[in-house]
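Q: let me see the structure of the following:
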Amino acid sequence: MTKLSVNINKIATLRNSRGGNYPNVVQVAKDVERFGGQGITVHPRPDERHIRYQDVRDLAPIVTTEFNIEGNPNPKFIDLVLQNKPTQVTLVPDAVDAITSNAGWDTVKHKDFLTEIISEFKNNGIRTSVFVDPVAAMIEGASKIGADRIELYTEAFADKFTISPEEAVRPYTESAMLAHSLNLGINAGHDLSLKNIAYFKEKVPYLLEVSIGHALIGESLYLGLETVISNYLKALK
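A: Model (predicted):
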């Protein structure tokens, strides 16, 4: 079975929009695990606009499944990861002003930089994954820098899925087969949802883990909205 790691950034966004500590990201992480989630993903950014660095420190001792910290490996991020020792660190080349991740690493251009960082994480017992586009050269590059896994950037798949599922998934199927031949584990994430996840899982071999946040939280609002409104109506009778 492919593992589901739930990205809880959107929970932190909701909390931060109002101040205070509701919803509580630590409690949500516990609930995700209680509901069957097999991992917790967070992506702290330098401006801490959703997940804060303190959230990572609070989550590290309570996550009992797999803890995955994503981010651009600037010095502050590296220190945070080394201090909290997650199961996995996923390196993402997001710019400081990026709303969300929008490209994978150029593992050829940044070979020396990534090799040094990955070596440090692996020396500390942390599994490393590198965010890449479904491009053969980038996957081959990932195998040369010491990464344990790649995370396939799936926005292009999601964008094309409703037009031509077969065409949309083909690069990812080929990429997964190449990665497996290079002894790289395969993760995937970005814009995967209930509409496309089953098809992606069926067509992409050797898929170990998906990280899903935005769609999962949005879908939860709708799939859970009727129950919450019903409970309010009962309370108001």
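Q: going forward, measure contacts and count neighbours with C-alpha atoms only.
A: Fine.
Q: go through stretch 115-132 and flag the buried ones.
A: Along stretch 115-132, these residues count as buried under the neighbour rule (16 or more other C-alpha atoms under 10 Å): 115, 117-119, 121-122, 126-132.
Q: any idea how far F157 lies from G224?
A: Look at F157 and G224: by C-alpha to C-alpha, to the nearest Å, they are 27 Å apart.
Q: of the two, which one has the most company?
A: With other C-alpha atoms under 10 Å as the criterion, F157 and G224 differ in neighbour count, and F157 comes out ahead with 24 against 10.
Q: what packs against the helix or strand hosting that one?
A: Assessed by DSSP states H and E, F157 sits inside helix 155-161. The contact analysis (3 or more C-alpha pairs under 8 Å, 6 or more residues apart in numbering; DSSP states H and E) places helix 155-161 against helix 165-181.
Q: can you name the element that comes right after the helix it packs on?
A: Elements were assigned by DSSP H and E; along the chain past helix 165-181, the next helix or strand is strand 185-189.
Q: what about the strands in the chain?
A: For the chain, the strands defined by DSSP state E occupy 3-7, 39-42, 66-71, 88-91, 127-132, 149-153, 185-189, 207-212.
Q: which residues does the second one contact?
A: Contacts of strand 39-42 with the rest of the structure, by C-alpha atoms under 8 Å, 6 or more residues apart in numbering, involve 3-9, 29, 32-33, 51, 56, 63, 65-70, 211.
Q: buried subset of those residues?
A: Among those, those buried by neighbour count (16+ other C-alpha under 10 Å) are 4-9, 29, 32-33, 51, 56, 63, 66-70, 211.
Q: sequence B follows; please return its structure for comparison with A:
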Amino acid sequence: MTVLSVNVNKIAVLRNSRGGAEPDVVRAARACLDAGAHGITVHPRPDARHIRADDVYALAELTRAYGVEFNIEGNPFAPPREGYPGLLTLCERTRPAQATLVPDGDDQLTSDHGFDFIRDAEPLRPRIAELRALGCRVSVFADADRAGIELAAALGADRVELYTGPYAEAYADGRAESAVAAFAAAARRAQAAGLGVNAGHDLSQANLGAFLRGVPNVLEVSIGHALIGEALYEGLDATVRGYLRVIAEAA
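A: As a prediction, this is how the structure comes out:
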């Protein structure tokens, strides 16, 4: 069955907007795990706009204590700077179960596209090898409509994470069926090359079930923005349990 990894970046956004330590990212992550979430995801950025390096270290300890997966997302090409030691160093220090590589820049509000595996092949290959040498499973962010998704396997990646922003837009516009078909085709191409398939971005309780019913063998969904937004009304425990019900029903 598909596993749910909760992205807690938005908790850090709220904390950082005021300064101090509240809301507590680790406490929020613990609440998600106590509700049944299968793992925790973070996406530390070089500008520390939300998750910071100290959060990464604390959450690594929490997930080890719970015996669940920790997934660190980030741009493998972003250089270290004050307060941000770099993706590879964070993974060296915490040894997450999974490192998800995302081609985002400092000027991006959020991740909004996957890698071009033809153009980016040679720069990606050594970064993937370094992370796998640390014992990390490596997933790479991918667009469903881009040619060459199969090449991620030749680069040494274990999985691709399908960028589902376009699916969420299509679902909201009443075009879910055609969008699901495109994502299903991309998933099958990746799986035929030996890659596992994850998915994430703008997935919600409203649109997740249709996606999972239509796209075969999705191993993991990482969900943050919608989940934290919904939790403002229903609470973290009830919201995480709601997502788990959606996943179970889709299975």
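Q: next, the TM-score between them, please.
A: Taking TM-score structural alignment, normalised by the length of structure 1 as the basis, the two superposed chains have a TM-score of 0.92; 226 aligned residues with a C-alpha RMSD of 1.4 Å.
Q: okay if I get the strands of structure 1 as JSON lines plus distance to S143 of structure 1?
A: What follows is these, written out as JSON lines (distance: least, C-alpha to C-alpha, whole Å):
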{"stretch": "strand 3-7", "distance to S143 of structure 1": "22"}
{"stretch": "strand 39-42", "distance to S143 of structure 1": "23"}
{"stretch": "strand 66-71", "distance to S143 of structure 1": "19"}
{"stretch": "strand 88-91", "distance to S143 of structure 1": "14"}
{"stretch": "strand 127-132", "distance to S143 of structure 1": "10"}
{"stretch": "strand 149-153", "distance to S143 of structure 1": "9"}
{"stretch": "strand 185-189", "distance to S143 of structure 1": "10"}
{"stretch": "strand 207-212", "distance to S143 of structure 1": "17"}
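Q: OK, contacts around the residue nearest the centre of structure 1?
A: In structure 1, the centroid-proximal residue (C-alpha atoms, centre = their mean) is S211; its distance is 3.9 Å. S211 of structure 1 makes contact with 4-7, 41, 187-190 under the criterion C-alpha under 8 Å, 6+ apart.
Q: what does A215 of structure 1 give?
A: 191-194.
Q: how does it look with 6 Å?
A: For A215 of structure 1, the contacting residues are S193, taking C-alpha atoms under 6 Å, 6 or more residues apart in numbering as the criterion.
Q: counterpart of it in structure 2?
A: With TM-score structural alignment as the criterion, A215 of structure 1 lines up with A226 in structure 2.
Q: do D94 of structure 1 as well
A: Counting by TM-score structural alignment, the partner of D94 of structure 1 is D104.
Q: tell me the counterpart of V246 of structure 2 in structure 1.
A: Under the alignment by TM-score structural alignment, V246 of structure 2 pairs with no residue in structure 1.
Q: about what we covered before: separation between the match of D94 of structure 1 and E220 of structure 2?
A: Spatial separation of D104 of structure 2 from E220 of structure 2 under the definition C-alpha to C-alpha is 21 Å.
Q: ok, back up a step: please convert the buried residues of stretch 115-132 of structure 1 to JSON lines, extending it with distance to N84 of structure 1.
A: Below are these laid out as JSON lines (distance: C-alpha to C-alpha, whole Å):
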{"residue": "T115", "distance to N84 of structure 1": "21"}
{"residue": "I117", "distance to N84 of structure 1": "16"}
{"residue": "I118", "distance to N84 of structure 1": "16"}
{"residue": "S119", "distance to N84 of structure 1": "17"}
{"residue": "F121", "distance to N84 of structure 1": "11"}
{"residue": "K122", "distance to N84 of structure 1": "14"}
{"residue": "I126", "distance to N84 of structure 1": "10"}
{"residue": "R127", "distance to N84 of structure 1": "13"}
{"residue": "T128", "distance to N84 of structure 1": "14"}
{"residue": "S129", "distance to N84 of structure 1": "17"}
{"residue": "V130", "distance to N84 of structure 1": "19"}
{"residue": "F131", "distance to N84 of structure 1": "21"}
{"residue": "V132", "distance to N84 of structure 1": "24"}
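Q: wait, which of those residues is closest to L14 of structure 1?
A: Lowest distance from L14 of structure 1 to these (C-alpha to C-alpha) belongs to F131, with 25.8 Å.
Q: verify the stated contact: the closest one with G104.
A: Yes: F131 of structure 1 is in contact with G104 according to C-alpha atoms under 6 Å; the separation is 5.1 Å.
Q: and the longest helix seen in structure 1, what's buried?
A: The single longest helix within structure 1, with elements called by DSSP state H, is helix 214-236. If you call a residue buried by 16+ other C-alpha under 10 Å, then helix 214-236 of structure 1 has these buried ones: 214-217.
Q: again, but for stretch 200-211 of structure 1
A: By neighbour count, and taking 16+ other C-alpha under 10 Å as the criterion, the buried residues in stretch 200-211 of structure 1 are 200-201, 203-211.
Q: same check on stretch 135-149 of structure 1?
A: Buried residues in stretch 135-149 of structure 1, counting neighbours by 16+ other C-alpha under 10 Å, are found at 135-136, 138-143, 145-149.
Q: want to throw these into JSON lines with distance to A168 of structure 1?
A: Conversion of the buried residues of stretch 135-149 of structure 1 to JSON lines gives the following (distance: C-alpha to C-alpha, whole Å):
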{"residue": "V135", "distance to A168 of structure 1": "14"}
{"residue": "A136", "distance to A168 of structure 1": "16"}
{"residue": "M138", "distance to A168 of structure 1": "19"}
{"residue": "I139", "distance to A168 of structure 1": "18"}
{"residue": "E140", "distance to A168 of structure 1": "21"}
{"residue": "G141", "distance to A168 of structure 1": "23"}
{"residue": "A142", "distance to A168 of structure 1": "23"}
{"residue": "S143", "distance to A168 of structure 1": "24"}
{"residue": "I145", "distance to A168 of structure 1": "28"}
{"residue": "G146", "distance to A168 of structure 1": "29"}
{"residue": "A147", "distance to A168 of structure 1": "26"}
{"residue": "D148", "distance to A168 of structure 1": "26"}
{"residue": "R149", "distance to A168 of structure 1": "22"}
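Q: closest one to R18 of structure 1 out of the residues you listed, please.
A: For the buried residues of stretch 135-149 of structure 1, the residue nearest R18 of structure 1 by C-alpha to C-alpha is R149; the value is 36.9 Å.
Q: against A192 of structure 2, how distant is the aligned residue in structure 2 for that closest one?
A: Using TM-score structural alignment as the criterion, R149 of structure 1 maps onto R159 of structure 2. Applying C-alpha to C-alpha, one obtains 12 Å for the distance of R159 of structure 2 from A192 of structure 2.
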